[in-house]
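In: Fold the following for me, if possible:
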Amino acid sequence: MLLKISVLGWINIVLIIFLAYIGGSTLYTYFRGRSVAKLMTNDEFKAGMRKAQIIDVREKNSFDASHILGARNIPYGQFKFYMQSLSKDLPVYLYDDGKALSTRAAVQLHKAGYKQIGILKGGFTNWDGKKKKAKL
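Out: Sure thing, here's the model as predicted:
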């Protein structure tokens, strides 16, 4: 005896599978990022930033509007191409607006052999240190 499933039932099944996939990949990225990079508070980030390469992985327009003083912009969309310009001998501190893009960038760095990777907890929106803002 076969079960008859309506079109609405199929849509619900596909939606559940899609949401499970998105949730699973998000959790995987989160835990993978935690295993390859250190989540850093504002104070930890400030304490080490003079000896680190600070990378803003947000898009250029966001970086141009305001960014952490001394940061370099490598948008996540171009990260694979430009990450080789980073030194493996110095720590790499990453930030974005939250931590999703930074986590993905950290995983890429780890795969490429970088060992000292930090991610700003809470991202740029919670940064309380020095910023460079655009001149109007």
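
In: make it CA atoms for all contacts and neighbour counts henceforth
Out: Fine.

In: So for the longest helix seen in the chain, what gets flagged as buried?
Out: In the chain, ranked by residue count with DSSP state H as the criterion, the top helix is helix 7-36. Under the neighbour-count criterion of 16 or more other Cα atoms under 10 Å, helix 7-36 has Thr29, Gly33, Arg34, Val36 buried.

In: ok, now how distant is the first one from Lys131?
Out: Read that as Thr29. Distance, Thr29 to Lys131, by Cα to Cα, to the nearest Å: 28 Å.

In: same thing with Gln84?
Out: Taken as Cα to Cα, the span from Gln84 to Lys131 is 26 Å.

In: More neighbours: which of these two?
Out: Between Gln84 and Lys131, counted using other Cα atoms under 10 Å, the more crowded position is Lys131 (14 against 11).

In: For Gly70, see how far away the more buried one is.
Out: 9 Å.

In: Lys46 too?
Out: Separation of Lys46 from Gly70 (Cα to Cα): 11 Å.

In: Surely Thr103 and Tyr30 touch.
Out: Yes. Counting by Cα atoms under 8 Å, Thr103 does reach Tyr30; the two are 7.0 Å apart.

In: Please provide the structure for the following sequence as well, for comparison with the first:
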Amino acid sequence: MKHITPKEVESFLKQNQSLNIIDVREVEEVATGKIPGAWNIPLGLLEFRMHELDKTKEYILICRSGTRSARATELLEGHGFSVTNMMGGMLVWEGIIK
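Out: Okay, the predicted model is just below:
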């Protein structure tokens, strides 16, 4: 499983790099704030919505602490997606939230 730190994600965003971020937290959690541009697909729905994703793109998966996004990373990897887990999740995110 590939990992990325929140600081690395923040740095890429500050450089205006296009990132495909999927936030697997529940809708209520995301309502309190998310990384700008992140797409919310709760972990429980990910298996049913993976058809919406493009296997030619790379995705960064995030959650509150990094545990659910690790499970999501394993699920998507198993289906042939290129994915990276953001370690520590939103608990350690220091960047902008919307």
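
In: residues in contact with the spatially most central residue of the first structure?
Out: The centroid of the first structure falls nearest to Ser102 when counting by Cα atoms, centre = their mean (1.6 Å). Remark: with contacts taken as Cα atoms under 8 Å, 6 or more residues apart in numbering, Ser102 of the first structure is in contact with Val57, Leu94, Tyr95, Asp96, Ile119.

In: How about the secondary structure of the last one?
Out: The reference is to Ile119 of the first structure. At Ile119 of the first structure the chain is in strand, as set by DSSP: H, G, I helix; E, B strand; the rest coil.

In: residues in contact with it?
Out: Counting by Cα under 8 Å, 6+ apart, Ile119 of the first structure has contacts Ala37, Lys38, Leu39, Met40, Tyr93, Leu94, Tyr95, Lys99, Ser102, Thr103, Ala106.

In: In a markdown table: these, plus distance to Ala20 of the first structure and secondary structure.
Out: Converted to a markdown table, the contacts of Ile119 of the first structure look like this (distance: Cα to Cα, whole Å; DSSP: H, G, I helix; E, B strand; the rest coil):
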| residue | distance to Ala20 of the first structure | secondary structure |
| --- | --- | --- |
| Ala37 | 25 | coil |
| Lys38 | 27 | strand |
| Leu39 | 26 | strand |
| Met40 | 29 | strand |
| Tyr93 | 31 | strand |
| Leu94 | 28 | strand |
| Tyr95 | 27 | strand |
| Lys99 | 21 | coil |
| Ser102 | 23 | helix |
| Thr103 | 20 | helix |
| Ala106 | 24 | helix |
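
In: For the residues you listed, which pairs are in contact in the second structure too?
Out: Counting by both residues aligned by TM-score structural alignment, their matches' Cα atoms under 8 Å, those that remain in contact in the second structure are Lys38, Leu39, Met40, Tyr93, Leu94, Tyr95, Lys99, Ser102, Thr103, Ala106.

In: Test my guess that Gly108 of the first structure contacts Phe81.
Out: One correction, residue 108 of the first structure is Gln, not Gly. No. If you go by Cα under 8 Å, Gln108 of the first structure and Phe81 don't touch, sitting 11.0 Å apart.

In: who has more neighbours, these two?
Out: It is Gln108, of Gln108 of the first structure and Phe81, that has more neighbours when counted by other Cα under 10 Å, with 17 against 10.

In: Now name the helix or strand holding that one.
Out: Per DSSP states H and E, Gln108 of the first structure falls inside helix 100-111.
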